[in-house]
Structure formats: C-alpha cells, structure tokens
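Participant: what would the 3D arrangement of this be:
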Amino acid sequence: MAVTQNIPTYADTHCHLGWFSNRKRVAHAIGVFAVTVTPQEFLSLRDELAGEKNVALAAGLHPWWVRDASDANALCGLLPNTRWVGEIGLDAAPRHSATWDAQLATFERICSVCAETSDPEAPKVLSIHAVRSASTVLDVLERTGAAERCRCVLHWFSGTTDELWRAVRLGYHFSLGEHSLATRRGREYARILPEERLLTETDLPEGENTPTTAEDVIASLERTITGIATARKSTPDEVRALVSRNAAALLN
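Facilitator: The predicted structure follows:
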C-alpha cells in the first residue's frame, strides 16, 4: 500500500469501500484501510482492488454477520495470508445480543489466529468494533496475545473513560469520524487522546452501491479533521498532517 511510501493528504482508516459503486475512483484519491463484513466480501473485492496501491484491503467478519462456527472457519482460513484484518469485534447492543455467545467465540478464535500468524516485522493491523463490549474486547485481545503481537485500532470507540485509557496503555489507535464526533463523549475523546493515536474514518457510506464520490469522502474527512481540531484547539492543517502521518506509521 503506497500510503507508507508517499503519504496521501487524506487517510480513511475504516471505510466500507466495497459498498461504494465507484470504489476505484475513491481509492485513487485517498489512502484507504478498506474493511469488509464477511470473508465472502473480501474475496469478491480482492482481485478487483489488487492493483490499487492506496488500498489496504482487510479480511473481516463483522459481529452483525456472525452466526456459527463456519463463519469463523472461513475467515481464519484467510488470515495466515493477509496482514489487514477487519471489521471484527463484538456488539452487545440489545438488537444483537442474541448472537453474543457466537460473537465471543468467533472473536476469540480470530484474535488467536491473528496473534499466531502476525509477523513481528510487519504486524497485522486489526480494525475493531466494540459496542457496549469494550472491556470484553480488550480482555480477549490481551488473553489471545493479539494486543501484543498486532496493531489494534478501535473504530468509533464509545466505551468508558477507564476503558479508553486501558486501550491507550495497550498501545491502541482510535479511528474517529463524523459519527463519533457528533457525541459529547466522542468530542471529549478527540480532545484527550494522545495525538499519535488519532486516526480518521468515514465508516459506512449512505447505503450499499451508492454513488458516493471521492469528493464526498474527502468532505466527510475534512469535517472530521475540523471537529478534531476544534476539540484540541488546533488547526485543521495541523490535524490533517498529523492523522496522515499516523496512518502511514500504522500501515507501515
């Protein structure tokens, strides 16, 4: 991924690029950590995006898509051969709690395989979903060794302050977007996080196969950059340069 060699002005470190109808045009304009929600989505995009130097395509299994052990089997079979992993994680919101046991078993297995197959010279990078489950997510990452052997990014983090600082002590990064900055907690976290842990994201487009343009994505990132700058009493130029450098260091 060229983001590590020639740092793009904009870096989207949690983007569902596969849901864009014009994803290649977006990929030509910015650096993208492109997460997927199922192994099948990853496989469907792998050949199409193979030549896109600005894209790190991640193999994922979003907790909303977890049903049984076969889902984990499919993803774990891909992990030895990919450095980028996501979206993975846990979601304990009421509407997803029925699959909690399957989510937990799946996430633990994925993290174990990531830890086992991460190259110390080029550690795996994990983009992690943690809704009402941050403590459990952190427990699993530590227990499996992924916390130590992989580079972990908490996407749209909404846990408690204690959980935030626990993750900071573990060396994790945090990808912030318009969704997180729309909340008081999100703005406070943007203010207090160590600057070297800050990343920007867009997360979900308006819907699957939408005509979202590169300009739309950049505009969203710019609003996020401005929001972070306001929270930190900095300038957009300073934040823009900072998060681009952070993304480059993460994905190197």
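Participant: all contacts plus neighbour counts: C-alpha atoms, from now on.
Facilitator: Noted.
Participant: show me where this protein has helices.
Facilitator: Using DSSP state H, the helices assigned to the chain run over residues 23-29, 39-46, 69-76, 100-117, 134-144, 146-149, 161-169, 178-181, 184-192, 214-232, 236-251.
Participant: how about those, which one is nearest residue 8?
Facilitator: Comparing the helices of the chain against residue 8 with C-alpha to C-alpha, the closest turns out to be helix 236-251 (6.8 Å).
Participant: can you report how many residues neighbour the closest residue to residue 223 other than its chain neighbours?
Facilitator: Nearest residue to residue 223, sequence neighbours excluded (C-alpha to C-alpha, 6 or more residues apart in numbering): residue 178, at 7.0 Å. By other C-alpha atoms under 10 Å, the residues close to residue 178 number 21.
Participant: please generate a structure for the following sequence too, so the two can be compared:
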Amino acid sequence: MQAVDSHTHLDACGARTAADVAAIVDRAEAAGIGRVITVADDVESARWVVQAAGWDERVFAAVALHPTRTADFTDEQRSELAALAAQPRVVAIGETGLDYYWDYSPPVAQQEAFRWHIELAKSLGKPLMIHDRDAHEDILRVLAEEGAPETVVFHCFSGDVDFAKRCAAAGYLLSFAGTMTFRNAGYLREAAALVPEEQLLVETDAPFLTPHPFRGRPNEPYCAAYTVRALAEVRGVSDATMAGILTANAERAFRLRSVS
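Facilitator: Predicted structure coming up:
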C-alpha cells in the first residue's frame, strides 16, 4: 500500500527540473510513499509547485502565502495566488495560518491574510492547509469567525491531547510529521493515538523535521514511511493497515482521484 505525503516542499528539497522531481518521488515510491503534495510558501514558490505538479502524475500542489511572509501582502499577490489556486492540480490552499514564534509579520497582518485564504478556499471548494505555530487559540477563533471550509487540515500538528480533541470534534484533519517520532514528543504520540482514524494524515514537511532515527539530516518524502510506522505503532495496527487508512483519508480530503 502506497501512502501519501500530504505536505512537502520539493523545491526546498533541491528540485528544480522535472528530472529532479521524478528522482525524489521515485525514492519515495520505493519506500511506500506513492504520491506527494508539494506546498508553496510564497508567490514564486506557488508558480513552481503548479508547474511541478504538471511534470509528474504523482505530484499535486498547494498554494498560499506563508503567514511569516504576510507583512506586505499586496493586491497583485492576491490576484496571482487566486489564479494559481484555481488550477486543477492544486488540491489545497496552503500553507496559511498563524505563526507567533517568529516576528517577521505582525499578528494583525497574519490574521488578515489568513481570513483571505479561508475565503479563497471556500470560493474554490478546496481544502485549507493550516500552519499553526504558537497560535492555537487564534487559529480556532478565526476559523469560527469566518466559517471554516468543508475540509481543514492542520499541517504538522503540534498541539497536545486537549487541542487534538478540540480539532477532531470540529471535524478537522490532523497531519502528523516526523516530530511525532522525536523522543521528547510523547504528547504528539498521545494525540495521534486518539484522533479518529478518518481524520489522520501523514507528511514530511521536507526538507525539515526528519523523523527519528535520522533527525538532523535532510528530509525527503520517502521518510514519511517512518512516520507511517510510528502512527501504526501508537494505534496498535499493522503498517499496511495504517498506510491504507492514510491513503484513503488523503484521497478523500484532497479529492486526488478526481484530479486530471
């Protein structure tokens, strides 16, 4: 069974050409990760991921302006992102959200941009892929105020058990990255164990967050296989069963089977 890496950055992994993309996805497929969603964090990256998704049928795209880049979010950028987001192989609006760890963009600007991305996701009928760093309460508040899209994915879920329960109760999907394999991340493993199975996804966020035992080395989509195994362990199922659950969830959430 081939799982889906629901959030990676192929350009940041060093891919530039169609051959580069194929080589990365070939390595992933050999490890049991058959498809990937490559995610943009600015307009230039958004152009590239849309192009890359056209190079290889195993690659899909997500586009947005990362919250740390929203200090000066222009009308021109909004117009171009909206046009790119409408492309058929763009399967999500992301990554967007709030990041209060870094101070590159003030909270007010981040929240305004987040609201714009929420409306874009709803207008296009595409999932919203959320970046949430040190901003749990404001993320939930803004989603409630704006009205969440039909499908919301918390990329690289970073909350505790209580926050996981609140997100799950709201119907949101939680995507777990290599961080859940870190020795000091027991709270993430506890969260992953209790999320309803239909609300689970797996990702790498490559080239960042390489799972144990390779932490500190560059990450790639093939490493999602280690997180699949970690999820299987905490949930008490086989690797194949876990991969099947994750594949079905990704196909449903991102409508992968209907993408041309």
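Participant: what residues are up against the spatially most central residue of structure 1?
Facilitator: Closest residue to the average C-alpha location of structure 1: residue 127 at 3.2 Å, with C-alpha atoms, centre = their mean. By C-alpha atoms under 8 Å, 6 or more residues apart in numbering, residue 127 of structure 1 lies in contact with 14, 35, 85, 86, 87, 88, 152, 153, 154, 155.
Participant: structure 2: which residue goes with that one?
Facilitator: Aligned against structure 2 by TM-score structural alignment, residue 127 of structure 1 finds its counterpart in residue 129.
Participant: rewinding a little: tell me which of the contacts of residue 127 of structure 1 persist in structure 2.
Facilitator: Mapped onto structure 2 and checked by both residues aligned by TM-score structural alignment, their matches' C-alpha atoms under 8 Å, those keep the contacts 85, 86, 87, 88, 152, 153, 154, 155.
Participant: residues contacting the fifth one?
Facilitator: For residue 152 of structure 1, the contacting residues are 125, 126, 127, 128, 171, 172, 173, taking C-alpha under 8 Å, 6+ apart as the criterion.
Participant: quick check on the residues you listed: which are buried?
Facilitator: Under a neighbour-count criterion of 16 or more other C-alpha atoms under 10 Å, the subset of the contacts of residue 152 of structure 1 counted as buried comprises 125, 126, 127, 128, 172, 173.
Participant: count of residues packed around residue 101 of structure 1?
Facilitator: Residue neighbour count, defined by other C-alpha under 10 Å, stands at 12 for residue 101 of structure 1.
Participant: cool, residue 169 of structure 1 as well?
Facilitator: The local packing count at residue 169 of structure 1 equals 9, with neighbours defined by other C-alpha under 10 Å.
Participant: now do residue 166 of structure 2
Facilitator: Neighbour count for residue 166 of structure 2, taken as other C-alpha under 10 Å: 12.
Participant: what's the separation between it and residue 117 of structure 2?
Facilitator: Noted for residue 166 of structure 2: a distance of 22 Å to residue 117 of structure 2, by C-alpha to C-alpha, to the nearest Å.
Participant: residue 133 of structure 2 too?
Facilitator: Using C-alpha to C-alpha, one gets 17 Å for the distance from residue 133 of structure 2 to residue 117 of structure 2.
Participant: neighbour count for these two, which is higher?
Facilitator: Between residue 133 of structure 2 and residue 117, counted using other C-alpha under 10 Å, the more crowded position is residue 117 (26 against 18).
Participant: how about the more buried one, what's its partner in structure 1?
Facilitator: Taking TM-score structural alignment, residue 117 of structure 2 has residue 110 as its aligned residue in structure 1.
Participant: so what's the residue count around the nearest residue to its match once chain neighbours are set aside?
Facilitator: Residue nearest to residue 110 of structure 1 in three dimensions, not counting chain neighbours: residue 76, with 6.2 Å by C-alpha to C-alpha, 6+ apart. Here the neighbour count serves as a burial measure; for residue 76 of structure 1 (other C-alpha under 10 Å) it reads 22.
Participant: who's in contact with residue 86 of structure 2?
Facilitator: Going by C-alpha under 8 Å, 6+ apart, the list of residues near residue 86 of structure 2 reads residue 124.
Participant: same question for residue 228 of structure 1.
Facilitator: 181, 187, 190, 191, 236, 239.
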